[in-house]
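Enquirer: Structure for this input, please:
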Amino acid sequence: MKNRVKPLPAILLSDISKSFGAGENRVDALKNINIEIAKGEFLALCGPSGSGKSTLLNILSGIDKPSAGTVIFLNNALNDLSENKLAHIRSKHLGFIFQFFNLIPVLSVFDNVFYPLVLNGHCDRKEAKARALHFLDSVGLAHLVDRKPGQLSGGQQQRVAIARALAHEPSVVVADEPTGNLDLATGEAILDLLLKTNQQTKATFIISTHSSQLKDRAQRVIEITDGELAYDSAR
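Expert: Sure, this is the predicted structure:
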């Protein structure tokens, strides 16, 4: 019987620590974190406020660098890369979804998805138009493409943000409390959409959350407490 080759993980965090300040003012935000995240996983990152969840998301995304340890992202050692190369990897391979949507209020729904594709060089204007319309349709907003974000509900704005994050077809989607600013029913609908998208695209989803709904339905749950790995359902 032939030995099966284990597939490379999407993200590998080895002995990750992160501290801020020095001396008496030093804060250890993360302490010796070891996590391997498989391609296509839907992972919920849980823990109380101030536990280190957002710091961990920033490090695995290449936005911040650890004080110690190694980050391997899609077979790239992020510690060794310049800021320009990190920005290129984020632009090409990462999709970000934020709690407060971060839409540009003066642009239409369509333009909020269209312009990042063009400005970041993902495709030409013709392809960007097709992608923007396709992904807005996939999140149920094809009929609202001409509206401004201020004319939408919170749930609709988050759907625009999801379409924007997915339109360049990233390998990894990182979401920081994507349902935290929404009511229960709307949050459930957004969660359904994220789970469906994960299944369809096979992208890796890493979601920081306080939501018990998301925690109950995620493929894998990791809990961070006081900067330490307190629980991993995969272990």
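
Enquirer: C-alpha only now, for contacts and for neighbours.
Expert: Fine.

Enquirer: any idea how far K129 is from the residue minimising distance to the centre of the chain?
Expert: By CA atoms, centre = their mean, the mean C-alpha position of the chain lies nearest to V174, the distance being 0.6 Å. Counting by CA to CA, to the nearest Å, the separation of V174 from K129 is 24 Å.

Enquirer: picking up where we left off before, which residues does the residue nearest to the centre of the chain contact?
Expert: Shown in contact with V174 (CA atoms under 8 Å, 6 or more residues apart in numbering): 57, 61, 94-97, 205-207.

Enquirer: can I assume it sits in a helix?
Expert: No. Secondary structure assignment (DSSP: H, G, I helix; E, B strand; the rest coil) places V174 in strand, not in a helix.

Enquirer: Contacts for the strand or helix carrying A29, please.
Expert: Assessed by DSSP states H and E, A29 sits inside strand 27-37. The contact list for strand 27-37 (CA under 8 Å, 6+ apart) reads 9-21, 51-52, 55-56, 69, 226-229.

Enquirer: now, which of the residues you listed lie within strands?
Expert: Secondary structure from DSSP state E places 11-20, 69, 228-229 of those in strands.

Enquirer: Count the neighbours of V118 for me.
Expert: 16 (other CA atoms under 10 Å).

Enquirer: residue contacts, it?
Expert: Contact analysis of V118 by CA under 8 Å, 6+ apart lists 124-125, 128.

Enquirer: Let's see this one next, to set against the first:
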Amino acid sequence: MQSNIKALPAIYLNGIYKRYGNNENNVEVLSNINLEIANGEFLALCGPSGSGKSTLLNILSGIDKPSLGYVVLLNKLLNDLAEKDLASLRSKHLGFIFQFFNLMPVLNAFDNVFYPLVLNGHFDTKAATERSLHCLDSVGLADLRDRKPGQLSGGQQQRVAIARALAHEPQIVVADEPTGNLDLATGDAILDLLLNINQQTGTTFVISTHSTQLKARAGRVVEIRDGGLAYDSAK
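Expert: Okay, here's the model as predicted:
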């Protein structure tokens, strides 16, 4: 008999507002955002610069708090969690990819993936070594693991950053303009990689982007304008 019970979303946002400043100089960045993101979705968050995309990413991942409304991430109400519990949740269950890679320049590709695993307590040294090598191989960089970021191209650096984000097997990956610092061909290759990971692992991806290529290929597109939800391809 088929169940009618609806699966819980990976991320649930209800009545999200974000304001900065005091009552006299109040700037509203987000206004009444209501959004559900299912497990396994590949969602592109679009909108012009200054529309609130990065702020929304920070709120849904527990880095920032809303002024009003509540966030449920992986069945946990973030509003009620202490900062150390939020940090633990992010460390265990979320991966982050950034536009400018955020790699440690003094470490080689392998160590940029390996050390976060050990320092965050995800794996012991042996398991972290195996996992780091596997992830670098999965993004096509097994032969370049000894190179430092300055010896890698932009696309190769982003592949290291992807390997680092995925090494602890997060349930959700949050990416802020992951192809924004890359040329068109390299950006397409990175998009191919992310889509393939999503399809193979079922990892949820939430990606802010200006890329028309990413927008065209994402499973779902949500657009933010002037701090509000202007478009949702799922509706």
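
Enquirer: Any idea what the TM-score is?
Expert: Scored against TM-score structural alignment, normalised by the length of the first structure, the superposed chains reach a TM-score of 0.99; 235 aligned residues with a CA RMSD of 0.7 Å.

Enquirer: re earlier: now the strand holding A29 of the first structure on the second structure. Mean distance?
Expert: Superposing on the second structure and averaging over aligned pairs (mean CA distance after the TM-score superposition for the first structure), strand 27-37 of the first structure comes out at 0.3 Å.

Enquirer: and the angle from that strand to strand 11-20?
Expert: 180 degrees (axes from the mean of the first three to the mean of the last three CA atoms, to 10 degrees).

Enquirer: so where do the helices sit in the first structure?
Expert: For the first structure, the helices defined by DSSP state H cover 53-60, 83-93, 109-119, 125-138, 154-166, 184-201, 212-217.

Enquirer: Could you single out the most deeply buried of the ones you listed?
Expert: Stretch with highest mean neighbour count among the helices of the first structure: helix 154-166 (a mean of 25; mean count of other CA atoms under 10 Å).

Enquirer: Now that one on the second structure. Mean distance?
Expert: Mean deviation for helix 154-166 of the first structure: 0.2 Å (mean CA distance after the TM-score superposition for the first structure).

Enquirer: hmm, back to that, tell me which of the contacts of V118 of the first structure are still there in the second structure?
Expert: Of those, the ones still in contact in the second structure (both residues aligned by TM-score structural alignment, their matches' CA atoms under 8 Å) are 124-125, 128.

Enquirer: now the ones in strands among the contacts of strand 27-37 of the first structure: which count as buried?
Expert: 11-19, 69, 228-229 (16 or more other CA atoms under 10 Å).

Enquirer: Of those residues, which is the nearest to P170 of the first structure?
Expert: Taking CA to CA as the measure, P170 of the first structure lies nearest I11 of these, at 13.8 Å.

Enquirer: Include distance to V27 of the first structure when you put the ones in strands among the contacts of strand 27-37 of the first structure into TSV, please.
Expert: Listed next are those as TSV, based on distance: CA to CA, whole Å:
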residue	distance to V27 of the first structure
I11	25
L12	24
L13	20
S14	20
D15	17
I16	15
S17	11
K18	9
S19	5
F20	5
G69	17
E228	13
L229	17
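
Enquirer: Would you point out the most distant pair within these?
Expert: Greatest spatial distance among those (CA to CA): I11 and F20, at 23.6 Å.

Enquirer: ok, back up a step: same list (the contacts of V174 of the first structure) but as TSV, adding distance to R217 of the first structure.
Expert: Listed next are those as TSV, based on distance: CA to CA, whole Å:
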residue	distance to R217 of the first structure
L57	20
S61	23
L94	23
G95	21
F96	20
I97	19
F205	13
I206	13
I207	12
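
Enquirer: Which ones among these lie within strands?
Expert: The strands, defined by DSSP E, take in 94-97, 205-207 from those.

Enquirer: can you redo those residues as a markdown table with distance to K196 of the first structure?
Expert: Below are these laid out as a markdown table (distance: CA to CA, whole Å):
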| residue | distance to K196 of the first structure |
| --- | --- |
| L94 | 18 |
| G95 | 16 |
| F96 | 17 |
| I97 | 16 |
| F205 | 11 |
| I206 | 14 |
| I207 | 14 |
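
Enquirer: E83 of the first structure: which of those residues is nearest?
Expert: Closest approach between these and E83 of the first structure, by CA to CA: L94, at 15.2 Å.

Enquirer: which residues does that closest one contact?
Expert: Per CA under 8 Å, 6+ apart, neighbours of L94 of the first structure: 61, 165, 170-174.
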